[in-house]
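*Asks:* got a sequence here, can you model it:
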Amino acid sequence: MDERIAAAAELFKVLSSPVRLRVVHELTEGPRSVAELAAVVEASPTLMSQHLRVLRMAGLVDAEHEGRQRLYRIADEHVTHIVQDAVRHAAED
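*Replies:* Just a heads-up that it's a prediction; the model follows:
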């Protein structure tokens, strides 16, 4: 199998979780903390941290400390376009 196709399949596998897809969608608005993301997605901070770890390991988000909290942001703008296009496509009649 072509390596590019395998990498694309892996990307879609990571984004196949509704929680992770929602997180990436929310991060298109700007950096957020675990607590902010957990509140928006209605998940526990522990569960949110686990999903963020998966997204970080896939290279889709990164984090940096700002004061006492860690803020997560999109690491690859291409992913922003993929997610926004998918959401728009799903909303079409």
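*Asks:* contacts and neighbour counts: CA atoms only from here.
*Replies:* OK.
*Asks:* what sits against residue 35?
*Replies:* residue 45 (Cα atoms under 8 Å, 6 or more residues apart in numbering).
*Asks:* quick one: stretch 24-32 to chain centroid distance?
*Replies:* Relative to its chain's centre, stretch 24-32 lies at 8 Å (Cα atoms, centre = their mean, to the nearest Å).
*Asks:* oops, could you answer that again for stretch 10-27 instead?
*Replies:* Centre-to-centre, stretch 10-27 and its host chain are 5 Å apart (Cα atoms, centre = their mean).
*Asks:* one more to line up against the first:
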Amino acid sequence: MFASHILHQMASSPARSRVLRLLFEGPQSPGTIAAALNIAPGTASNHLAALHGLGLVTAEACGRRRFYSAVPNGAQALLEEIRGPANDPAADLDRR
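*Replies:* This is a model prediction of the structure:
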């Protein structure tokens, strides 16, 4: 996934960034996230699904509940991709 797409997804929703920051504290359920951030449980689930699709969080089932965790080096990998060489010819591909 291109870093620009991930950055766009994160920048388009400050709440999504808050969810990710909360997950760096440890595994959380959608209900716990909703309560902590004062958002609807469905909204928390939507943000978690988006973050999961971006590869920034993982989900683990525990009985009927799911717990989400931030991918430890997911954010680091994103930063490394962004910091890549400015003259990388592959970086120009999404401009064509």
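*Asks:* strands of structure 1, residue ranges please.
*Replies:* 32-33, 61-66, 69-74 (DSSP state E).
*Asks:* kindly reformat the ones you listed as CSV containing distance to residue 10 of structure 1.
*Replies:* Shown next, in CSV, are the strands of structure 1 (distance: least, Cα to Cα, whole Å):
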stretch, distance to residue 10 of structure 1
strand 32-33, 25
strand 61-66, 15
strand 69-74, 17
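*Asks:* tabulate the ones you listed (JSON lines), appending mean neighbour count and distance to residue 83 of structure 1.
*Replies:* Formatted as JSON lines, the strands of structure 1 follow (neighbours: other Cα atoms under 10 Å; distance: least, Cα to Cα, whole Å):
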{"stretch": "strand 32-33", "mean neighbour count": "20", "distance to residue 83 of structure 1": "17"}
{"stretch": "strand 61-66", "mean neighbour count": "15", "distance to residue 83 of structure 1": "13"}
{"stretch": "strand 69-74", "mean neighbour count": "19", "distance to residue 83 of structure 1": "11"}
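*Asks:* closest one to residue 9 of structure 1 among those?
*Replies:* Between residue 9 of structure 1 and the strands of structure 1, the shortest separation by Cα to Cα is 17.7 Å, and it involves strand 61-66.
*Asks:* which bit of structure 2 covers the closest one?
*Replies:* Per the alignment by TM-score structural alignment, strand 61-66 of structure 1 matches residues 57-62 in structure 2.
*Asks:* that stretch vs structure 1, average distance?
*Replies:* Once the two models are superposed, stretch 57-62 of structure 2 sits on average 0.8 Å from its counterpart in structure 1 (mean Cα distance after the TM-score superposition for structure 1).
*Asks:* need the contact partners of that stretch.
*Replies:* With Cα under 8 Å, 6+ apart as the criterion, stretch 57-62 of structure 2 contacts 20, 48, 51, 52, 66, 67, 68, 69, 70, 71, 74.
*Asks:* and the furthest pair within the residues you listed?
*Replies:* By the measure Cα to Cα, 66 and 74 form the most distant pair in the contacts of stretch 57-62 of structure 2, at 19.6 Å.
*Asks:* thank you, goodbye.
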